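[1] okay, here's the prediction I keep looking at, along with the sequence it came from:
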Amino acid sequence: MLVDDHPVVRAGLRSILDSFGDITVVAEGSDGADAQDATVENVDVVVMDIQMAGTDG
């Protein structure tokens, strides 16, 4: 799961992670509240910005 308040950063991270065959980005969010609200199963890793507007990482 990717969580960052900048869509361009999320897109860049997704592009990098998608280049690996064994990594699948299953969800994205724009702040910590999105991460908390996500009910995605099979999330092993959350890549989250630690400083965001609203609820941060």
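    Received, thanks.
[2] from here on, contacts and neighbour counts on C-alpha atoms
    Fine.
[3] and Ser15, how many residues sit next to it?
    As a burial measure, Ser15 scores 12 neighbours (other C-alpha atoms under 10 Å).
[4] list the helices and strands the helix or strand harbouring it packs on?
    Taking DSSP states H and E as the criterion, Ser15 maps to helix 7-18. Packing partners of helix 7-18 (3 or more C-alpha pairs under 8 Å, 6 or more residues apart in numbering; DSSP states H and E): strand 2-3.
[5] and the comparison structure, right after this:
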Amino acid sequence: MKVLFRLSKRITINLLNALFDENFIVNEVAIEYSNSEFTGDDYERIIGDIFVDVRTKEHV
């Protein structure tokens, strides 16, 4: 899955739209890939495979 999200912007948007029933338009969003490791207040490590931040022009 992680590889699919990084292939291309068009593929990523289409995949997000299909998986989460969204209606993002490729030319109207920006995609950023965030750090996948976080440390909580109790110093516990949280590790994810991938964090994707999708911003529309209205919410940049």
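    That came through, no problem. These numbers come from a predicted model, not from an experiment.
[6] work out the TM-score between the chains.
    The TM-score (TM-score structural alignment, normalised by the length of structure 1) is 0.32; 31 aligned residues with a C-alpha RMSD of 3.5 Å.
[7] ok, back up a step: okay, buried residues for the helix holding Ser15 of structure 1 please.
    Within helix 7-18 of structure 1, the residues scored as buried using 16 or more other C-alpha atoms under 10 Å are Arg10, Arg14.
[8] next SSE after that helix?
    Sequence-wise, the next helix or strand downstream of helix 7-18 of structure 1 (DSSP H and E) is strand 28-29.
[9] could you name the helices and strands sitting against that following strand?
    By 3+ C-alpha pairs under 8 Å, 6+ apart, strand 28-29 of structure 1 packs against strand 2-3.
[10] which strands and helices sit next to the strand it packs on?
    Strand 2-3 of structure 1 packs on helix 7-18, strand 28-29, helix 32-37, strand 47-48, going by 3+ C-alpha pairs under 8 Å, 6+ apart.
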